[in-house]
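Participant: predicted coordinates and the sequence they were generated for:
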Amino acid sequence: MQQLCGHIVTIKDKSRDAERVVVGMTRDIKSLDAAKRNVTVAITVTRRLGMLTAAVKQLRAHAAQKEYTQISPMLQAINQLELHFRSYRNVPKVAALLSSLRVVQADLQKQILDLFDSSFTSQAQLQPGVNVEMLGQAAFVMDALDDSARQQLQNWYCSLVLREYRTIFNGKDELSNLDNVPRRFAWLKRYLKVYDDDHARLFPAHWAMDHRVATQFADETRTGMALAAAGAASKPLLKTVKAAVDMEQYLAQRHAEQPPVSLAAAIEPFLGVYLDAEEKRVAEALGKAMARGLAPDEGNPAVLASATDLFLLYKGTARDGREIVAREVGRRCGGAHGQVPRPVRRGA
């Protein structure tokens, strides 16, 4: 029995020794796995660092030759590689490489802006003999750089296009009044034709540069229209609203996939002048009809003579007040001012 107990103790000791050996081996295996992962990461980072270094060098060379066709896809690859080094920015070699990349990108951005600036006249017309294909490729490079580069080129182009418009229509001369608002819209239509013929191929389609220009045009035009509308007579107001609604519809058809451009909203706060004039005209017509009494119409004795005149008046008012004005007239006549009177009929 004593011998059996001794064997059991021996077996337990050997089991503990074996367990310690297994634990040690497991720890060593884990260390080897961690080392392997670290080596793999180091190899991957080193390889990517080499790729990024070579890409920056090639980018600098292509930029010097203005080879924009090769630059666009290269920038996309560089942007993907750069993502892997965000956590290594404190490493001196990586920081120096990324700083060098920023310098190349900034120089490239300035180079393209200068290229566009030298390719256009001050009237936003392309210079004779300009390389349109190169400009289009350069715009795609700006699109691949970053948001700020893209916005800088977009803002430059919009400002260039609208420079002439601001000079002509934002002054204090006769073109700043409501009677000439249709000429503002005619200017925009002329520009859009130039864009379709000459400028559309210069920019990526998803930029929708013509819509950007139209939106800025609308922002500035609404301001000018609002200033001119203050104190304007009813007829110019109505004419302006009609022209603005027509232009909105034209732009909505042209830019069906873009946010709508608002123009007529600038006049809506001043429509009280038009509505007051219409109310006065209707009141005068009603006064004349009441003064004529219940005289029947010569062609139709069942209808009062005043009915035809009033019907034609209401019809003209409704026609002139369609779109925005119609909504305002309906709100006002159906609200505080009651319903629009109906033509007087005999026996009513």
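Facilitator: The structure has been received and is ready for your questions. These figures come from a predicted structure and were not determined experimentally. Numbers count the residues shown, from 1 in each chain.
Participant: make it CA atoms for all contacts and neighbour counts henceforth
Facilitator: Fine.
Participant: got the contact list for the nearest residue to residue 204 once chain neighbours are set aside?
Facilitator: Nearest non-adjacent residue to residue 204, counting by CA to CA, 6 or more residues apart in numbering: residue 140, 6.5 Å away. Residues near residue 140 by CA atoms under 8 Å, 6 or more residues apart in numbering: 72, 203-204.
Participant: just put those residues in CSV and tack on secondary structure, distance to residue 40 and neighbour count.
Facilitator: Shown next, in CSV, are those (DSSP: H, G, I helix; E, B strand; the rest coil; distance: CA to CA, whole Å; neighbours: other CA atoms under 10 Å):
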residue, secondary structure, distance to residue 40, neighbour count
72, helix, 31, 21
203, coil, 43, 20
204, coil, 40, 14
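Participant: pick out the residue closest to the middle of the protein.
Facilitator: When the chain is reduced to its mean C-alpha position, the nearest residue by CA atoms, centre = their mean turns out to be residue 212, at 5.6 Å.
Participant: I'd like the distance between it and residue 196.
Facilitator: Going from residue 212 to residue 196 by CA to CA, to the nearest Å gives 14 Å.
Participant: ok, back up a step: want to throw the contacts of residue 140 into JSON lines with distance to residue 234?
Facilitator: Below are those laid out as JSON lines (distance: CA to CA, whole Å):
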{"residue": "72", "distance to residue 234": "55"}
{"residue": "203", "distance to residue 234": "43"}
{"residue": "204", "distance to residue 234": "44"}
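Participant: in addition, the following structure is provided for comparison:
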Amino acid sequence: MTTPSMKETPADEVEVGGPKEEEELKLSETAEAAIKEMCHTEFCRPDQELTAQINELFPTEQSLAQLDTVIAAVEAEIHDLDVELASLVESHDEIGAQGEAALQEAQKAMVELERRIDSIRGKTRSSDEIVREMTRDIKQLDVAKRNLTSSITTLHHLHILLTGVDSLAVWVDQRDYASIARQLPAILNVLQLFDDFQEVEQMAKITNRLNKLKQSLTVQLAGDMKAVFQAGQLSERVTDMCRVAAALEGTVKANFCKWFIDQQLAEYTVLYAENEEGAWLDKIEERYKWYVRKLTDFERSGLAKVFPADWDMGRLMTKEFCNVTK
């Protein structure tokens, strides 16, 4: 008796898991990408149709004999996934702890950075104050330097004045007109620098002493110059006398020039006086010739070179000759 063959029924006709769920789980693209990365088998695909998968695994009733094997494989896969998920969760906890620690370290670093910034800001303010103090000190030192320089210069001038007055007293007694001619202008120039200090007792004493020396020198010089010219002792010493006369204030130079010119024209005033024959108008040419001879002798004798060039003694003589003649 032949057993009738069982009709093979496709697995898709077997209802599994009851009616289909009408609502499907919707995952984000990021979650699906993460699941795909974790899954290594076709059972993990989120777009997998379970019915189609079951029919593919069990195409015939005979293939149901492998159900236990398939279940074991699925359970093994689930176990592996559970292990991997547990590992991921543990890793996530560790990463979270590390992240928290890193966050705390970052916060500490930010606090330290803020502290350093405040410190730098404080140092900057302190540096600004130091710069202002240094600037103020530099200004004070600059003023002190100018005052010190002025004091040193004043002391130097005072030393020149004191030593100059002492030396001048010695030179006047010795009639050392060469030294007097060299130093007297400098002494008088330095004295002018102390015009604002004449109320100071010591300065007033120095000024009075110098004025007395000048008065004594004026009288002495006038007598010595007249004596030298009257004796005809012309030398470089006479030039020094003239330089001293030019340096002295007052009428020393003018008085001596007048005396010298009167001496040179003394003969002329006698020869051509109003009561003399030479005073007539027809003697004008003789007057001119006389003065030409006199001026020529003045130049040739070297007398003109005795006087400083800026005195222009020849011009002064000519001017006085004209005044006397008219």
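Facilitator: Thanks, I have it. From a predicted model like this one, the values you see are computed outputs, not experimental measurements.
Participant: on that earlier part again, helix or strand: which one has the counterpart of the residue nearest to residue 204 of the first structure in the second structure?
Facilitator: Matched by TM-score structural alignment, residue 140 of the first structure corresponds to residue 243 in the second structure. Residue 243 of the second structure is part of helix 236-247 when elements are defined by DSSP states H and E.
Participant: residues contacting residue 91 of the first structure?
Facilitator: Contacts of residue 91 of the first structure by CA under 8 Å, 6+ apart: none found.
Participant: the residue nearest to the centre of the first structure -> the second structure?
Facilitator: Per TM-score structural alignment, residue 212 of the first structure is aligned with residue 316.
Participant: for the nearest residue to that match once chain neighbours are set aside, pull up the helix or strand it's in.
Facilitator: Distances taken as CA to CA, 6+ apart place residue 261 nearest to residue 316 of the second structure, at 7.9 Å, with adjacent residues excluded. Using DSSP H and E, the element containing residue 261 of the second structure is helix 252-264.
Participant: what residues in the first structure pair up with that helix?
Facilitator: By TM-score structural alignment, helix 252-264 of the second structure lines up with residues 149-161 in the first structure.
Participant: tell me the buried residues in that stretch?
Facilitator: Neighbour-count burial for stretch 149-161 of the first structure, counted by 16 or more other CA atoms under 10 Å, picks out 149-150, 153-154, 157-161.
Participant: which strands or helices does the longest helix along the first structure pack on?
Facilitator: Counting residues, the longest helix found in the first structure (DSSP state H) is helix 2-64. In terms of contacts (3 or more CA pairs under 8 Å, 6 or more residues apart in numbering; DSSP states H and E), helix 2-64 of the first structure is packed against helix 68-83, helix 92-119.
Participant: tell me how far the shortest one is from the chain's mean position?
Facilitator: Which is helix 68-83 of the first structure. Distance, stretch centre to chain centre, for helix 68-83 of the first structure: 25 Å (CA atoms, centre = their mean, to the nearest Å).
Participant: ditto for stretch 71-84 of the first structure
Facilitator: Taking CA atoms, centre = their mean, one finds the center of stretch 71-84 of the first structure at 26 Å from the center of the full chain.
Participant: report the buried residues of stretch 187-196 of the first structure.
Facilitator: Buried, per 16+ other CA under 10 Å, within stretch 187-196 of the first structure: 188-189, 191-192, 195.
Participant: ok, of those residues, which one's closest to residue 15 of the first structure?
Facilitator: Of all those, the one with the least separation from residue 15 of the first structure (CA to CA) is residue 195, at 86.3 Å.
Participant: quick revisit: make TSV from the buried residues of stretch 149-161 of the first structure and add distance to residue 86 of the first structure to it.
Facilitator: Shown next, in TSV, are these (distance: CA to CA, whole Å):
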residue	distance to residue 86 of the first structure
149	21
150	23
153	27
154	29
157	33
158	35
159	36
160	37
161	39
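Participant: what helices or strands is the helix holding residue 261 of the second structure leaning on?
Facilitator: Judged by 3+ CA pairs under 8 Å, 6+ apart, helix 252-264 of the second structure is in contact with helix 201-231, helix 236-247, helix 313-325.
Participant: give me the mean distance between the following helix or strand past it and the first structure.
Facilitator: Beyond helix 252-264 of the second structure in the direction of the C-terminus, DSSP H and E gives the next helix or strand as helix 266-271. On superposition with the first structure, the mean distance recorded for helix 266-271 of the second structure (mean CA distance after the TM-score superposition for the first structure) is 3.6 Å.
Participant: whereabouts in the first structure does stretch 163-177 of the second structure align?
Facilitator: Aligned by TM-score structural alignment, stretch 163-177 of the second structure falls on residues 54-68 of the first structure.
Participant: chain center to the matching stretch: distance?
Facilitator: 31 Å.
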